[in-house]
Each structure stands twice: as C-alpha cells, then as structure tokens.
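**Student:** need a structure here:
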Amino acid sequence: MQYPLSPDVKPEFCTTGSFMRLPSKRDGARLAILGMPFDTAASFRVGARFGPQAIRQASMLLFPYNPVQGLYPFEETHAIDIGDLSVIPHSIQRSYQIIEAAVADVLRQGMVPIGLGGDHSVTLAALRAAAKAHGRLAVIHLDSHTDTWDTYYGEKYWHGSPFIRAAEEGLVEPSRVFQIGIRGSLNHPGDLAASLDLGYNLITMRELRQRGVAAVVAQVKERIGDRPCYLSFDIDFVDPAFAPGTGTPEVGGFTSYETLEMVRSLTGLNYVGFDVVEVLPSYDPVQVTALLAAMLVYEFASHVALNLRARGEAWPVPAVPEPAPAFR
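**Tutor:** The predicted structure follows:
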C-alpha cells in the first residue's frame, strides 16, 4: 500500500470498499477489521446488515495520523480489512458459528479483531471466540440498553440477550463487566436488576453525568486491571441527535465529542477485541452515524497501536515528507 494514505495519493471518493482502503492481507498484521452483517435478531428497526459497508464508506474521510493519540493507528498495527462474513440471514445459530470461527482465526494469527455489526446479537459469537483464546473476559459495554433480557417471544438469542447469555456460558468475569450509559424507559425495575443480579457493574447515563467521565474511567481501569478486555460499543450509546442511524434510539445520551473523548480516555487496558454495532444506514441520511462509527473504529485501532508501542511491538512508520495541505 502506498503511504501515506491521503487525497493526493488517491481521491477520497475512490474506494476499494475496505475500511480506509486497507488491504485484505499484509505480513505481520496485528489488527483485523471484519464485517458481521447479521441483523435479523433485532426487535424494532432492521437494516444494520448494511452497517459495515456504510462505516467503511464513511471512513474515506479519515486521514492516517491520529493527532490526539500521536500515532498512525493502521500503519503501526499493519491493519487489514478481511471484508464481510457470509452470515445466514435467517439463522442466528449458523451465523454465530461463522462469526465465532472467523474471530477465532483472527485471534490465532495474533491479530486483534474489530467487528462491524450488524445488530448486537453478533457480540456473543465474538465473545465466545475471545474467551476460548484468552479465558474469561473483562468487558466494557457502552450502550443505552443492558441487553440482559432473557427471552423475546420465547427466543433466547436476540439482540437484547447477548450479555445474559455471555454470563450463563462463563465467557466473562461478572465483577469486571461494566455496562455504561444505560438509560430510557423500562418494562419494570427488574430490567436493571437483571444486570446487577449477574454481578455486573451498571452505570446509568445519569450516574455517568453526575460522577463524571474521569471518575468512571478510573473505576473501570482499577477494577479491570490487566485482564483481557473486550469493548463492545452500541451506537445508541450516543444521543440520536448525533447518531440517528440506529435501530432502537434513546434520547439523553452523549454528544459525539463526549463519546470520542471517553473512548480515548480508556487507554492502557489489555484489549483483545472490539466491536461497534447497530449502525442502520437507512436512518442516517447524511452519514453522521456512520462517520462517528468509523471514528470509533479509528480510536479502537489507536488503542491497539498504543498497546503495541508499550510492548515495543508497533510497526515503524516510514519517514515521509510533510504533505501539502488538503483542501475540501
């Protein structure tokens, strides 16, 4: 791949279809992006199967250098994009098998996966693969919903149940699971009690606002320590004024700026996987949701690059001349 990736190399609107035009293969890759376009476990709006490609399209606006973290996230990780997995639209169990196998393969090759959903049900399959590779996981779950509802019309596997199933299957360490940003109306008080009964740390959006991000992030870091950690981000964590393109929006969330600052502050954890889910392009007419999701992927990759740097394992960045200013 020619470096740097900038408009004077290839116009932003000329896409290969991958995230930031990343290759599908590269020697020594330590990060892999993969689409998990399954959405038929959703309870309200469907269409998140088109989320991965919308996020990739929006990523064309991003440049390679992250000035906040001071690194080139995709070069220092030699990142690749392996494309969308061939999920089975009418079968969640067969789709789980496909997703789990693909994530397991990424992990076996020494790469950290970043999954692009799809509805939130896909996270369970990724957690299965990560737990087999690393043991019981710590989890940072940023969402407006707990997703610990047991059944929906008698079905145990849907986008509202991945985190109750993860506990039942022993994939996570409950005391090191943080569900942050929870808000909205409920059927009954038990909707929140279900997470607490599992032993999860539940921090509502109201508590997050009252305590402040710094205090909550400090608690997360202290409790998780160096345990293998998976970060799952439901785009409805963000207020729908800033991320309207999602299936079950809840008002009263963070702005896009606040969201990015919080994610950036979650440095120093032993990340073994990430996902961003529930991006629904048909409700995102000006691409603000997809662009925010692409920025989140960018920040997730930056966390991986920071960890590689700390271990002395980051790929060196080629020396390049100062580029000419980019005009848009």
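**Student:** from here on, contacts and neighbour counts on C-alpha atoms
**Tutor:** Fine.
**Student:** distance of the closest residue to residue 145 other than its chain neighbours from residue 168?
**Tutor:** Closest residue to residue 145 apart from its sequence neighbours, by C-alpha to C-alpha, 6 or more residues apart in numbering: residue 182 at 5.3 Å. Separation of residue 182 from residue 168 (C-alpha to C-alpha, to the nearest Å): 21 Å.
**Student:** Look at those two and report which has more neighbours.
**Tutor:** Taking neighbours as other C-alpha atoms under 10 Å, residue 182 and residue 168 compare with residue 182 leading, 24 against 11.
**Student:** Please enumerate residues in contact with stretch 193-206?
**Tutor:** Here stretch 193-206 makes contact (C-alpha atoms under 8 Å, 6 or more residues apart in numbering) with 144, 146, 148-149, 164, 167, 174-183, 252-253.
**Student:** another one to check against the first:
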Amino acid sequence: MLFSWLPACFLVGAVLAREITFPPVAGIQHPIVGYGVDQDTASLDISQLMSGIATYANLPYVHCLANDGEEVEKYDIAVMGAPFDTGVTARPGARFGPNGIRQGSRRMAPAFSWSVYTGKNVFLEGFKVVDCGDAPLTFLDNTVALKQLDKAHKVVSARTANNTEYSTPRIITLGGDHTTTLSALRGTYDHWGAVSVIHFDSHLDTWDPDVLGGGLSHYAGVNHGTFLHIAHEEGLIKNTSIHAGIRAPVSNPKYDLKHDKACGFNIITARELDKTGTQGIIDKLKERVAGSKVYISVDIDVLDPSYAPATGTAEVGGWTTRELLTILDGLEGIELIGADVVEVAPIYDNPGETTVLAAAEVAHSLIGLMVEKPVKSHG
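**Tutor:** Down below sits the predicted model:
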C-alpha cells in the first residue's frame, strides 16, 4: 500500500513533461472538430478547438484583392464578404453578416465535410475553394461603396483559376444587404453574359426605384428592394428568371406584379411548397432556367423567422431550413456561375446562432452546386 501511488505519480509526471507544440499555421482559426492546413492532406486533430481568426469553413485565406504585380495564390471558387447594409428599408445590421456566417461555419472544415446524403466532400473534389476575406466598403456613401464592390468582383473573378480547363473563378458572396447582388451580377456579366436568376426571398425586389425610393434621388432608388429592377435595366439578367418563397405583401397588386413580370420573373410562392412538396419546387425552378447560365441569390428571409430571426425584414410563413437545403441540393446539374447568401444581421440572432448556422449551410450547398457542375466562361 505504501507505493500504490507511484504509477499515478509517474503518469502525472509524464503528462507534465510532454513537449508543447503549436499548429503549423498559428493565428488561423481551427474548427471545432479539428483542422487541416492543406485541403488535399487535411487531417483531424481534436486538440485544436475554437481558436484563431475565422475563415468560412476553415478554408485557406487568400488575399484575392492584392495590388497589380503581387503574386496571388490561384483558386477556383472564392468566398468573399460584402459588409454593406445602408441600402435597407428596415432593420440594419447585415454589414456584420459575413463575419456572422463565418462564425456559423466554425464546425465545418475540408477534412470533415463528407455528406451522408451523397458520400461526397465538395471541398475535396478537385476545385480549390478559398476565403478572400471582405471587400473594403465605405458605409458613408452608398454610391462609392457599390463602386468598390463592383471593382472587388471584377478583380476576384479576373484572376486565372487554379483549374486549367475552367479558367474563370466563380464567387460566393456573403452579404451584406441584398443590394450587393447587383455588383455580383455586373461581375458575372463580364464572363458569362446575361444570366437567369433564381431568387430565394420573401420579397420581390423588382420594385421600381421611383416607388421604393420615392423618386427622391438616384442614390435613394438603389436599394435592397430595387436591385433586380436595375439589373434588368442594365441587361444583366434574362427573362427566364424566377422567385422562390415569395410571401410578403406588395404595395400595388396590379402594378407590382405586372412590373415584376416585365423584369423577367415568374413567382413561386412560399405556400406552393405545401401543395407540390420540395420536388415540385425543384422541377419548376429547373424548367424555368433550363439551357441558361444561372445565378442563385438566397435572401435568408426566405426562411421562416423561427429558423432565421436574424434578418432585416422578417416575414412569417416561410420555409424550414431543411426544405430550403433540399431544394438547393436538388438543383444539381444547373450551370451555376455565381451565388450569394445575404441579409444576415447577426445582432437579431438568438444565443443558439440559428440564423448564421443556417446561412453557413446554405453557402455550403451553393459551393456544392458549383463543384458538381463546372462552367466555362465565354472568354
């Protein structure tokens, strides 16, 4: 009995004597489940938890907006934040959306993203996915901020992709209010021309700037409810576009709906899902955009506020997170050339981070669609 304590003592000594080591890249966030520095050789290490600077899904950070002449690591799909919320007509706060979505993605990592539904890992399918950080946008002048975002999209998409066969990188934008989609569509037009837009939202967002903006000024007329009208005016989108999840009221039932159709859109209301199920929605969306390049924009308020309370203009009666993800994943095979998830305002989220978790998974699905169907630009 006298020496029964010795084994335990030696064990404690061995633990205390272990060499302290740091991960290969210090100061970079590591996911809750582990980390991997290289997407191709990512390995799990559960000792690294909740530390470092956040990137989306623990992807490598690349300074995609480096000055001319600076060497930039090549990539195929770029995640870029657009911290802008001064185009809202309701609650502000979406300028913090990009970092909120990254926070919601902390449990995700290239080494731990094998789908139980498909058996695939979208981060390890041969296309390099990176986080470019946020576009630097002023919050003092909307006109200047959108010019900055226009340029950011042009710079990021103009890099030569890592994949030699598909030379133009594609961008997933983390918003930011919905005005930011206008800059993204201007950027995609340079490489793919006019596109069909699949617009997941509770609102139409095709309002005439003279109606939603009051005709006060050009500045006031460019906002998160008019950007699709402006995109149509600029010839960025085709007349084969479609809304999904619509349920918010309109100001003038005859004019607003007629004007929306003139902007090139059909409408799938939120309650239509109750009649057709998710497969019915998928079929309608695919039929509408068949044969064209596609841009998907997901306003997080397409979800019911019980699933996504952290948004600027919440509307009750929306879809569940599972329903939205099922619909997105069902769109496999479309030629997706760009996408975004917007209107995430973390200040209105609950302690469980319901909204940012949902937005992070939406971005994951959008990346999956891009990986599943590579698309060549027109030059």
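**Student:** Tell me which stretches of the stretch 201-328 of the first structure form helices.
**Tutor:** Secondary structure of the stretch 201-328 of the first structure by DSSP state H, counting those that start in this stretch: the helices cover 205-211, 213-224, 256-265, 288-310.
**Student:** can you put those in JSON lines and add mean neighbour count and distance to residue 50 of the first structure?
**Tutor:** Shown next, in JSON lines, are those (neighbours: other C-alpha atoms under 10 Å; distance: least, C-alpha to C-alpha, whole Å):
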{"stretch": "helix 205-211", "mean neighbour count": "15", "distance to residue 50 of the first structure": "28"}
{"stretch": "helix 213-224", "mean neighbour count": "15", "distance to residue 50 of the first structure": "32"}
{"stretch": "helix 256-265", "mean neighbour count": "16", "distance to residue 50 of the first structure": "21"}
{"stretch": "helix 288-310", "mean neighbour count": "23", "distance to residue 50 of the first structure": "11"}
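**Student:** Would you mind saying which of the ones you listed lies nearest residue 23 of the first structure?
**Tutor:** helix 288-310 (15.2 Å; C-alpha to C-alpha).
**Student:** what's the closest one in contact with?
**Tutor:** Helix 288-310 of the first structure has contacts (C-alpha under 8 Å, 6+ apart) with 31, 51, 54-56, 58-59, 62, 66, 69, 71-74, 76-77, 112, 114, 235, 242-245, 256, 260, 263-264, 267-268, 270-271, 274, 276, 279, 281, 284, 314.
**Student:** quick one: residue 99 of the first structure from residue 45 of the first structure, how far?
**Tutor:** 22 Å.
**Student:** More neighbours: these two, which one.
**Tutor:** When neighbours are counted by other C-alpha under 10 Å, residue 99 of the first structure and residue 45 differ, and residue 99 comes out ahead with 28 against 16.
**Student:** roughly how far apart are that one and residue 142 of the first structure?
**Tutor:** Note on residue 99 of the first structure: its distance to residue 142 of the first structure, by C-alpha to C-alpha, is 21 Å.
**Student:** how about the helices in the stretch 51-200 of the second structure?
**Tutor:** Going by DSSP H, counting those that start in this stretch, the stretch 51-200 of the second structure shows helices at 97-104, 142-158, 180-192.
**Student:** Could you verify my assumption that residue 253 of the first structure touches residue 239?
**Tutor:** Yes - look at residue 253 of the first structure against residue 239 with C-alpha atoms under 8 Å: they come within range, at 3.9 Å.
**Student:** More neighbours: which of those two?
**Tutor:** The residue with more neighbours, out of residue 253 of the first structure and residue 239, is residue 253; 26 against 19, by other C-alpha under 10 Å.
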